[in-house]
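Colleague: got a sequence here, can you build the structure:
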Amino acid sequence: MLLEKTWRWFGTNDTIGLSDLKQIGVEGIVTSLHHIKPGVVWHVDDILPVKKMIEKEGLRWSVVESLPVSDDIKLGTGNRDKHIENYKTSLINLAQCGVKTICYNFMPVLDWVRTDLHYRDNDGTETMLFDYHTFAAFDLFILKREDATGDYPENIIRKANEIYKSMNDEEKEELAYNIIIVTQGFINSAVEDTNDYKELFLRAIEQYKKLGTGKFRENLSFFLKEVVPVAGNYGIRLCIHPDDPPFPLLGLPRIASTIEDFEQIFSYYNSPANGLTFCTGSLAARKDNDLLQFIEKFADRIHFAHLRNLRFLNDYSFYESGHLDGDIDMYPIVKLLLKEQYRRKNEGCEDIRIPFRPDHGKKMLDDFRRKSNPGYPLIGRMKGLSEIRGLETAIERILKDVD
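Modeller: A predicted model of the protein is given here:
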């Protein structure tokens, strides 16, 4: 009983078609209604055409990624109550359409951060890099965020200044644009692509900085106490995505980064419907996170898995390596996930298979001639899917032989 093989698909604008995915062994689709803004209701008439399009190819809509949480909800301002009611309605409509695993995040301003979207690995493939010194150069000298110097030690500031001075104006603009616009542009960005995008970004940061970590946690607690009961009543599995990366950036609150964070999140409303998207690449970017401990502690809350790998560089820096080629040992992770599925089967649970997707991928071969969102090439992800499929097939055989 292998994990459910899923694939993130960006709708009809995606250069990869649903029929292509069926050919490579994908069983389920992970997608969203990308044209609907956060806070707006997803109506049945919006959901069903996408579901039928997926099912026409013999696939199923396995996971919504994401049903976005609006800034009003995260900040606890303006239209919060209305947006929460709309969120509940969207959940009910999705459940009535038979789509019941919902991934979301509660990250402020930025959903994920990389400093180089075209980092070349030694084998000639292209991947993505987070370089902490370069990010500090962006924060300190390009964005010029107020009081940013207090967030970095002196040695990091010196290195960041050297990097900044080595860059020409075009490189500085490209770095800022990639961080603020390109990486966020296909996931309901908080900042519009306008001439004053850096100014808008600074304003968004300031809103959350004024809010503070304590109040931000309270806002997540309020949200979960409102929506989890609805999810539970309709058989929905909500699964929060960890911070990416899971350490402080830009003075923004980080509340989904550690085991202690998730213990707190699950305590806000104790229900199986209040679950986790287990993202190996996000969680592992913080070296003191023990991924096996995460699974052992929260196995029954893992409703969705993102499997990818990384290699650490200096300080907090890392790049995304091949799915089995990196500093994360994927074997025991996949083994524990499979064991959790067997536990669910033995206890008579419904929907026992955990959907996983090969998260991100390295550009290779024909990927260089295809258009794709950052981190989402066809062949690189297909390679990752095949590698993980082979790994789990071998693990399952070992587990059966032991039994």
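
Colleague: from here on, contacts and neighbour counts on C-alpha atoms
Modeller: OK.

Colleague: got a list of what residue 32 touches?
Modeller: 10-11, 64-67 (Cα atoms under 8 Å, 6 or more residues apart in numbering).

Colleague: out of those residues, list just those in strands.
Modeller: Of the contacts of residue 32, the ones assigned to strands by DSSP state E are 64-65.

Colleague: list buried residues within the contacts of residue 32.
Modeller: Neighbour counting by 16 or more other Cα atoms under 10 Å classes 10-11, 64-67 among these as buried.

Colleague: farthest pair in the residues you listed?
Modeller: Greatest spatial distance among these (Cα to Cα): 11 and 67, at 14.6 Å.

Colleague: show me what counts as buried in stretch 80-91.
Modeller: So stretch 80-91, judged by 16+ other Cα under 10 Å, has buried residues 80-81, 83-91.

Colleague: got CSV for those, with distance to residue 224 too?
Modeller: What follows is those, written out as CSV (distance: Cα to Cα, whole Å):
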residue, distance to residue 224
80, 13
81, 13
83, 13
84, 10
85, 12
86, 14
87, 11
88, 11
89, 15
90, 15
91, 13
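
Colleague: contacts for stretch 54-66?
Modeller: In contact with stretch 54-66 (Cα under 8 Å, 6+ apart) are residues 6, 18-19, 22, 26-32, 51, 99-105, 304, 355.

Colleague: start to end distance for it?
Modeller: By Cα to Cα, to the nearest Å, the extent of stretch 54-66 from end to end equals 17 Å.

Colleague: do stretch 131-148 as well
Modeller: So stretch 131-148: terminal residues 17 Å apart, Cα to Cα.

Colleague: stretch 15-30 too?
Modeller: Across stretch 15-30, first to last residue, Cα to Cα, it's 15 Å.

Colleague: give me the contact list for that stretch.
Modeller: So stretch 15-30 is in contact with 4-9, 54, 57-65, 355, 370-372, 378, 382, going by Cα under 8 Å, 6+ apart.

Colleague: let's see this one next, to set against the first:
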Amino acid sequence: MKKMQQTMRWYGPNDTISLEDIRQCGVSGIVTALHQIPVGEIWTVKDIKERQQIIKDAGMEWVVIESLPVHEDIKRASGNYKEFIENYKISIKNIAECGLKVITYNFMPILDWVRTNHAFENPDSTKALLYNKEAFIYFDVFLLKRPNAKNDFSEKEIADSIEYGNKLSKSEKELLFKNVLLGLPGSKINFTPEKILALLENYKDIDDSKLRENLIHFLSEVAPIAEELGVKLAIHPDDPPFSVLGLPRILCTEEDIKKIFNAVPINANGLCYCTGSLGANPANDLEKIIDDWGDRIHFLHLRNVIRENDSVFRESEHLNGDNPMESIVEKLIVLMKNRDISLPMRPDHGFLHSLEEGKEQYPGYSLIGRLKGLAELRGLEKGIIYKLNNI
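Modeller: Modelled structure (predicted):
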């Protein structure tokens, strides 16, 4: 039986969690990116090799790029998008020259992910990420004051959000605003409301169909290059898997996956299988996605969520949530055996434990919480492999 290649995400030299810290978790692989390079610019061989050497000197290997960002011009098919696509192709070639084989990316407009609460308190006082639709509507309509935002919600939803907002203090409203507009992963800079509203204006004429068309055009250009060079592109699902701020969403369901894979039917056009993002939508059958698209899964984000109701979901313990992690991991082990491959996996997100509270770090990426998730997933995998070998 093949085992998953255990990795952890590292945000580069400015990450307060060091490579030494991560190495002591027992992983051999690092997931990272060149966050210092502006989106759209070329990743040079020199820059890639410098980062590889830093990781090698720490006793590990850079195994997955997360992410090689897609410029907003490409998503809108406007401005300098053709130049940025050519730059992306050159970056893929340079990445391949350095021996890296998996590139993760997403096609979410403006914001990579959204949560309304970065410190939901669990019964044991650990902190988790949470999304509350009432809180988000209050932010969208009454704090950000997005033009015509009220048209996206029902009268009851607006009323419920007002009731929610009326209970918040001034500081709690400021924190909600900050939480939603966190910015891009790898960045500690929040978006300003003026910047967000200006960016949203750029998407006023782009719906789901148009955004999907732009993604397919992008993939038709870059995926053949990746295929030729033996590089796998792994698109990350939308997080959360529904529209926010009136923006289009095109990778929320298995049907969305099918449309993109059928449009560009080559293996390099693949999926970052994120059980948290896909699992936040109760309509998604996570096991069926493995059955149907297992040959296109190139990277694994394993985490779990609890859907409290139609309006609220939160991160849960990796093995205790609404996603059937035992069944999912067993299917992945069988998949890897059939494909004769060890898929890279990282425990995605984790609780913030009191020992690390107050330290500067990226939300969801405290070391102890991820190490706990990794240990649980490692034990689960070992037990399943033992079971399968003794059937």
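
Colleague: how alike are these chains, TM-score-wise?
Modeller: The TM-score (TM-score structural alignment, normalised by the length of structure 2) is 0.97; 390 aligned residues with a Cα RMSD of 1.4 Å.

Colleague: switch the contacts of residue 32 of structure 1 over to TSV; also include distance to residue 121 of structure 1.
Modeller: Shown next, in TSV, are those (distance: Cα to Cα, whole Å):
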residue	distance to residue 121 of structure 1
10	26
11	30
64	32
65	29
66	30
67	34
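
Colleague: tell me which residue is most central in structure 1.
Modeller: Structure 1 has residue 241 as the residue nearest its centroid, 5.5 Å off, counting by Cα atoms, centre = their mean.

Colleague: roughly how far apart are that one and residue 274 of structure 1?
Modeller: 12 Å.

Colleague: what does residue 126 of structure 1 give?
Modeller: Taken as Cα to Cα, the span from residue 126 of structure 1 to residue 274 of structure 1 is 36 Å.

Colleague: now residue 204 of structure 1
Modeller: 28 Å.

Colleague: if you count surrounding residues, which of those two has more?
Modeller: residue 274 (26 against 17; other Cα atoms under 10 Å).

Colleague: that one -> structure 2?
Modeller: By TM-score structural alignment, residue 274 of structure 1 lines up with residue 269 in structure 2.

Colleague: quick one, strands of structure 2?
Modeller: Under DSSP E, structure 2 gives strands at 5-9, 29-32, 61-66, 102-105, 117-121, 127-132, 232-235, 269-274, 297-302, 304-307, 312-316, 344-347.

Colleague: between these, which gets nearest to residue 353 of structure 2?
Modeller: Of all the strands of structure 2, it is strand 127-132 that lies closest to residue 353 of structure 2, at 6.7 Å by Cα to Cα.

Colleague: ok, residue 224 of structure 1 - contacts?
Modeller: 268-269, 274.

Colleague: do residue 344 of structure 2 as well
Modeller: Applying Cα under 8 Å, 6+ apart to residue 344 of structure 2 gives the contacts 4-7, 63-64, 298-300.

Colleague: structure 2: helices as residue ranges?
Modeller: Assigned by DSSP state H, the helices in structure 2 fall at 19-23, 45-57, 72-76, 81-97, 133-138, 155-166, 170-180, 193-201, 208-229, 254-263, 275-279, 286-293, 325-339, 367-389.

Colleague: I'd like to know which of those helices is closest to residue 146 of structure 2.
Modeller: So among the helices of structure 2, helix 193-201 is nearest, using Cα to Cα, at 6.9 Å.

Colleague: and that closest one, how far from structure 1 on average?
Modeller: Taking mean Cα distance after the TM-score superposition for structure 1, the mean distance separating helix 193-201 of structure 2 from the aligned residues in structure 1 is 1.4 Å.

Colleague: for residue 370 of structure 2, which non-adjacent residue is spatially closest?
Modeller: Of all residues not flanking residue 370 of structure 2 in the chain, residue 350 sits nearest, at 4.7 Å (Cα to Cα, 6 or more residues apart in numbering).

Colleague: give the aligned equivalent of that neighbour in structure 1.
Modeller: So residue 350 of structure 2 corresponds to residue 361, using TM-score structural alignment.

Colleague: wait, its match touches residue 374, no?
Modeller: No: counting by Cα atoms under 8 Å, residue 361 of structure 1 does not reach residue 374; the two are 9.2 Å apart.

Colleague: who's more crowded, those two?
Modeller: residue 361 (28 against 21).

Colleague: contacting residues for that one?
Modeller: By Cα under 8 Å, 6+ apart, the neighbours of residue 361 of structure 1 are 127, 308, 320, 322-323, 375-377, 380-381, 384.

Colleague: mind running it again at 7 Å?
Modeller: 375-377, 380-381 (Cα atoms under 7 Å, 6 or more residues apart in numbering).

Colleague: can you check residue 256 of structure 2 too?
Modeller: Here residue 256 of structure 2 is in contact with residue 250 (Cα under 7 Å, 6+ apart).

Colleague: ok, the counterpart of it in structure 1 to residue 364 of structure 1 distance?
Modeller: Structural alignment (TM-score structural alignment) places residue 256 of structure 2 against residue 261 in structure 1. Distance from residue 261 of structure 1 to residue 364 of structure 1, counting by Cα to Cα: 37 Å.
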